[in-house]
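Trainee: model this:
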Amino acid sequence: MQKILFLLSAILLFSCETEFEINADWKELMVVHGILDQSKGEQFVRINKAFLGEQDALIMASISDSSNFNPSDLLVRLIKMRKMTSSSINYELLDSIDLVDTIMPKNYGEFYTDDNIIYKTSDTNFLRADKEYLLKIINTSSSNIVTSRTKLIDNINVTTSFPSFYRLGFYNGGEFTSTSINWSHASNAQIYQLQMLVRYRNDSAGAIANIQEFEWILPILPFNGNQEISQVIGGQQFFSKLELEINKNINNGENPDYERKVIGVDIQISAATQDLYTYMQINEPISGISQQRPTFTNIDNGIGIFTSRYNHYIDNLQLSEATHQGLSVELSDLNFIP
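Mentor: Purely as a prediction, here's the structure:
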């Protein structure tokens, strides 16, 4: 979802008379990425080195020691806190846990090909929405200390009712319709995004049915002050996305003669802080003439991001009969059956 490995490349400057040595004495710079999500059990923090060296940058990137700290040198602690009073700047430390290192496989690339070292919580019930959390990382070999803190995002309260007979409607009476998913604003959230996982079945006479699925990520909704948030999902957009994804699969070898039917839709509503939104915006691909990128970090004595998000899941929603009928009409060339 984000690039969490940094490479600071060496640059050599030459002149006809003087050689410049720009690589100063090594200074530790810790790169931290952690996003707390109380909708999940385990929490993960990624910790790396930013580095500058004499060797070729790609050679250094392929060496684990160039990017990873020795886990035995790091104390990674998550501290639960609360304000002494609502207007106070002082905090009471309530509890703490130490994160443990673990291995997470990574895809092959130009960076080191060893597994990634990730730090995770051992207590899956440590997070509480009404508390703040301080991340404290101590390098015991260098005495370097890096900190950051964040508030959590409260539970997303979906106000749209989903009884067992509920059906997603995108078509009715020969016309496209829309569906709205509504929820209440969650404390400390500044952006929202809805994502759909759509599953459809391929059927063919004499063959075993197979299930395909695709993700549809809708645009980000910045919080505008309204306490009720609404995501409108247009029927024509839903049909167009379905057609696009199935044609992709056909171009990749899926039998175009299959009979098809949508068999379920999962919805994920995500909320995130302003810090995470700012970080995402700054790290978007640069498309303009200027290739300079502004920097953003909320890590004290390091770089990176430590913040929070929350995910709410609504599983296995079904389409209305009218929508199935509409698919068989509007996407008849893809053999949808009502």
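Trainee: C-alpha from now on. contacts and neighbour counts both.
Mentor: Noted.
Trainee: now the helices: where do they sit in the chain?
Mentor: 57-61, 64-67, 235-251, 274-282, 321-330 (DSSP state H).
Trainee: Following up with a second sequence; could you model it the same way so I can compare the two?
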Amino acid sequence: MRLHTFALRCLTILGFGAFALSGCSTDLDPNADYKETMVIYSLLNPGEKIHYVKVNKAFLNTKSNAVTIAASNLDSTTFRPEDLTVRLERLGKDSTVLNTYTLERYVSKGKDAGSFFSDSTILYRTLPNQPGQLDENSIYRVVAHSTRSGLSASAATSLVKSNELCIFRVSMKNTIGRDCFDTLDTYVEYEPHKTNNAIAFNTPSNGYIYSTRIDFPYTETTNGVSQQKTITWYPLNNELKSPSSLGENEIRIRIENNSFYNTLANQINTQNDNGTTKRTTDGKVIITVTAGSQLLALNYRANTSYSIYSQTRPEFSNVRNGAGLVSSRAQKVVYATLTTDALKQLKNDTRLKFQ
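Mentor: Now for the predicted structure:
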């Protein structure tokens, strides 16, 4: 693990949910000739069946600026398919390799518009059931190798214990008992119109940074044209909390009365509404809790704890012979449903036009 100081941050590499990860060229001589530097980003989630890795090049070339190079030459930031192999390794306690899984190249569509060459994102992913869900008690290492230059870079991480992350309350309706609601087939009642609402969950023994997201999908129809939309907000975002040996393994987030309806009113764009506009919902509310590892917490601290008077920012990396971050997170999801009274209040709110 290293803390670098970078003169500037020129290339956004990858973002996963609440945790945004960014990277740039390493602390090399800016007047040196072009040198290939491998940048690796991955967030391993033990509960997922397919795992993704992002591998890019960082480059330095004083004869042209970074945006011009990247826009005119895709190979300056990405590896050609025949030039790169990526694998995931499961390690034993003595760092011996127990299993090796070769990753396939995958092009993810829908990249945001910008200055860079491609309208898609090149990732590497594991094959189905190879390995599938990860062993939470193992160490995993990502290894990337350039067959063209011979350069190899790697990074290893332990996994956040997903089985210890438990959402046991999402509103006033569920205040008795501490059964986990975070299974995909579990629906609980959601009452945002009542006072003393809270979201509460047990934290993993190796979780260090937390976010809670609420998604509310709905249908908006104007002039007979319907669109599926979602309002998203974070009651808790990038909260740092070290594991406690005193049994304090709970986070409780107080939700202000009617903040659900006020958030919808603030985020729903009504500028194009007319007399035909209506909004409908099946009442589904999705609550997602994310727990990040110590490496993620260190990365977050490094990117937020620097002086505004400084022209440099420390950059955290755990990649050997390269730059970037390979870490872990765990996520649990609860599918809640607005109660009859909650839906009634939603439809009675004239700001929102729900029917």
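Trainee: about what we covered before: can I get the helices of structure 1 in TSV with distance to Ser164 of structure 1 and mean neighbour count?
Mentor: Output for the helices of structure 1, formatted as TSV (distance: least, CA to CA, whole Å; neighbours: other CA atoms under 10 Å):
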stretch	distance to Ser164 of structure 1	mean neighbour count
helix 57-61	52	17
helix 64-67	50	18
helix 235-251	22	15
helix 274-282	35	16
helix 321-330	15	20
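Trainee: so can I have CSV of these showing distance to Leu194 of structure 1?
Mentor: As requested, these are exported to CSV (distance: least, CA to CA, whole Å):
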stretch, distance to Leu194 of structure 1
helix 57-61, 36
helix 64-67, 34
helix 235-251, 13
helix 274-282, 15
helix 321-330, 21
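Trainee: So which of the ones you listed is nearest Ile305 of structure 1?
Mentor: Nearest of the helices of structure 1 to Ile305 of structure 1, taken as CA to CA: helix 274-282 at 7.5 Å.
Trainee: Who are the packing partners of that closest one?
Mentor: For helix 274-282 of structure 1, the elements it packs on are strand 303-319, judged by 3 or more CA pairs under 8 Å, 6 or more residues apart in numbering; DSSP states H and E.
Trainee: Tell me how far the strand it packs on lies from the chain's centre.
Mentor: Distance of strand 303-319 of structure 1 from the chain centroid (CA atoms, centre = their mean, to the nearest Å) equals 8 Å.
Trainee: what stretch of structure 1 does stretch 49-58 of structure 2 fall on?
Mentor: Using TM-score structural alignment, stretch 49-58 of structure 2 corresponds to residues 41-50 of structure 1.
Trainee: Ala58 of structure 2 is in contact with Thr77, isn't it?
Mentor: Yes. The criterion here is CA atoms under 8 Å, and Ala58 of structure 2 meets it with Thr77 at 6.4 Å.
Trainee: Matching Ala342 of structure 2 against structure 1, which residue comes up?
Mentor: Alignment note (TM-score structural alignment): Ala342 of structure 2 maps to Thr323 of structure 1.
Trainee: residues touching the closest residue to that match other than its chain neighbours, list them.
Mentor: Using CA to CA, 6 or more residues apart in numbering and skipping residues adjacent in sequence, the residue nearest Thr323 of structure 1 is Tyr171, 4.7 Å away. Tyr171 of structure 1 makes contact with 177-178, 235, 322-323, 326, according to CA atoms under 8 Å, 6 or more residues apart in numbering.
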